[in-house]
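Peer 1: sequence-free structure coming up:
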């Protein structure tokens, strides 16, 4: 039995899918993955023995620029990605018994699964990505900002925008496969029973009369790698530092420097994660790729962009967070969850000043803040990847019999 796992995005999109792949292998299921062609993804999967099929252009070139890509560039990029999916996925799915896709960018995945006659599953890492009257759609870079309206109207407009971007390209490819046209691209991709790979304690699915969502829990694998000797020496040399990192996105110009200045003004040492933006603020200890599960146990606070994985790892460690979010994907949503759960503070990274960052740090470093974070962290469950792997194996097995 074999399944195809498909995503397109940064490390935060790929790593959870790797956790699912490893759980599937423990159940005797072969796995193949479609990911961006960036070297770091190919190297990581090769080291784990997971066959990788590169699809689309490198994601790092899109996310690590000093300025956001233009609307025209993003439109061309999205159309090219649809074409790349229909070029690569039919061969990648050969011999597979099910296909699971993560992210709205996977416009072609369901059609390829349909043509192959195998089950298809759509998964999201955050509730905000799925239509609900309880929240508005997430920001979609390059598309017009929605005018104020109720959430249902905003989701209707979101579907219209998705159709405008993808409808013609998708239906042209479907016709070539002998498939009927799709009238609502977004809901076609999502299906009427998507999976939610997020922890219920941190990002629960709001009960609605709409989608029948299966919340599996977050997909994460334990990381037992030791910290590098120089990192351990830095940690041992003084009081716990504050971690500052923005992962795979480029923060607003000067944001990292302002965050470092605000942290130092509170009397704390700073440990900066270089990330895809290649941050290297003066006078800071800078690290590359390290084990966050170990590192966050030893820091006083975590400053980040609102990525699901960073937020969850910090929460599990019981460490207060300051989220300087950018209007990208689910980052604003997770920033809101940090404040709603009492895990820390959040502010718009585009307008954050040294003063506002300093006030945020002062609030999360007060007595009692860590106790609250620890209490929330104790309720986080592990094993979401296992839950999803068992369900996907069942679907693949049923599809095989038919």
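Peer 2: Noted; the coordinates are in hand. Since the model is a prediction, treat every value here as computed from it, not as a measurement. Numbering: from 1, shown residues only.

Peer 1: Please make it C-alpha for all contacts and neighbour counts, starting now.
Peer 2: Will do.

Peer 1: packing partners for the biggest helix by length in the chain?
Peer 2: In the chain, assigned by DSSP state H, the helix with the most residues is helix 151-176. Here helix 151-176 touches helix 71-92, helix 185-190, going by 3 or more CA pairs under 8 Å, 6 or more residues apart in numbering; DSSP states H and E.

Peer 1: how about these, which one is nearest residue 356?
Peer 2: For residue 356, the closest of those is helix 71-92, at 30.4 Å, according to CA to CA.

Peer 1: Which SSE is immediately downstream of that closest one?
Peer 2: strand 98-102 (DSSP states H and E).

Peer 1: so how far is that following strand off the chain centroid?
Peer 2: Computed by CA atoms, centre = their mean, to the nearest Å, the chain-centroid distance of strand 98-102 equals 16 Å.

Peer 1: for stretch 138-147, same thing?
Peer 2: What separates the centre of stretch 138-147 from the centre of its chain is 18 Å, taken as CA atoms, centre = their mean.

Peer 1: and what of stretch 94-103?
Peer 2: That offset, for stretch 94-103, works out to 19 Å (CA atoms, centre = their mean).

Peer 1: what about versus this one:
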């Protein structure tokens, strides 16, 4: 059995595919991953022995400027990624039995699977992006919906129109080039009627949230047994657990002056500070010994040893902190991050700082909630209930689906 996994997005989009790939290989499948050619993604996949087929530009080149990407950037990137998928995936999927796509609107992936006659599955890492009568769509480049429009169904229809504006012409042109008819609704074509949700059911419940037949597999966790760096081990052993502050792949989207603001807020609680450099390049504000900076690190080993995790609210970091039983302060910036912030607050395992520009006082207040014994107790209790077999379940489902006779090119 041969399987192709593809994504274009941040580490939070790539690492789950590595976890799924490991489980697929354990069941005898041959696996390849088409993903952005960022060095850290290549290193991540190399660590588990999974070949990386480069797809599109590096993510860092798109998001790591001094300003967030503009709508003009999005309208330039969308057709570029469609073209890359038709080109790269067609070659990479030759001889495969299934193609699973995720990440930034993978328009083009299902079309390649359709042409090759292989099983196609769309997977997402949160329910927030799936059309629903219960909540409106997130923001997307293109014509904005009227401010007085409140009907969620109408808003989702307008979201589909924005997706068509971004990807429709490129998808139609490339489908025609391989003898396929056009599609009316690119978004729903990509999603299928049966998308997979690679998220924990407690952290991200899907029941009743959408009219689609969602298959919730659980989160795809890549086991990590790497030791922590010696310097970090020494810092952790030298005092009480520090507060971790990191914004992952957020670069221009990271809150302004967040290293200084967070350091002052954490110190006001009498806690030490552990800064994760990330793409935002967080750095110490002084040379005091109560602050330590780390690069890419094993969060599975680190998070159980910190007092709290202050972060942007990506699906991966939220899940990692929850699995570690670490209280969280989520400062959401874009996309699904406000959703995860809300879930952390609702579950009582931390606090949501919805103001995108935290101050020393506002972050101090959010930490006050996160650092209470009650919050830590709830976080630890929840951690004990979170299963770790999401990737294994997804691997079994995918191989079963791909092995079915006459398997259609849809999820």
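Peer 2: Good, I have the coordinates. Note that the structure is predicted; figures quoted are calculated from it, not measured.

Peer 1: just to revisit the earlier point, can I get the helices and strands packed on helix 151-176 of structure 1 in JSON lines including mean neighbour count and distance to residue 282 of structure 1?
Peer 2: What follows is those, written out as JSON lines (neighbours: other CA atoms under 10 Å; distance: least, CA to CA, whole Å):
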{"stretch": "helix 71-92", "mean neighbour count": "16", "distance to residue 282 of structure 1": "34"}
{"stretch": "helix 185-190", "mean neighbour count": "21", "distance to residue 282 of structure 1": "45"}
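
Peer 1: what's the closest of those to residue 303 of structure 1?
Peer 2: Closest to residue 303 of structure 1 of these, according to CA to CA: helix 71-92, at 28.4 Å.

Peer 1: Could you list every helix and strand that the closest one packs against?
Peer 2: Looks like helix 71-92 of structure 1 contacts strand 30-35, helix 109-116, helix 151-176 (3+ CA pairs under 8 Å, 6+ apart).

Peer 1: Tell me the spacing between the aligned partner of residue 397 of structure 2 in structure 1 and residue 202 of structure 1.
Peer 2: The alignment partner of residue 397 of structure 2 in structure 1, by TM-score structural alignment, is residue 391. Counting by CA to CA, to the nearest Å, the separation of residue 391 of structure 1 from residue 202 of structure 1 is 22 Å.

Peer 1: If you count surrounding residues, which of the two has more?
Peer 2: residue 202 (24 against 14; other CA atoms under 10 Å).

Peer 1: Which residue, other than its chain neighbours, is closest to that one?
Peer 2: Nearest non-adjacent residue to residue 202 of structure 1, counting by CA to CA, 6 or more residues apart in numbering: residue 337, 6.9 Å away.

Peer 1: again with residue 280 of structure 2
Peer 2: Nearest one to residue 280 of structure 2, counting by CA to CA, 6+ apart, is residue 251 at 4.1 Å.

Peer 1: What distance do you get for the one you found to residue 265 of structure 2?
Peer 2: Distance from residue 251 of structure 2 to residue 265 of structure 2, by CA to CA: 21 Å.

Peer 1: These two - which one has more neighbours?
Peer 2: Each of residue 251 of structure 2 and residue 265 has its neighbours counted (other CA under 10 Å); residue 265 has more, 24 against 20.

Peer 1: Pretty sure the more buried one sits against residue 361.
Peer 2: Yes: taking CA atoms under 8 Å as the definition, residue 265 of structure 2 is a contact partner of residue 361 at 6.8 Å.
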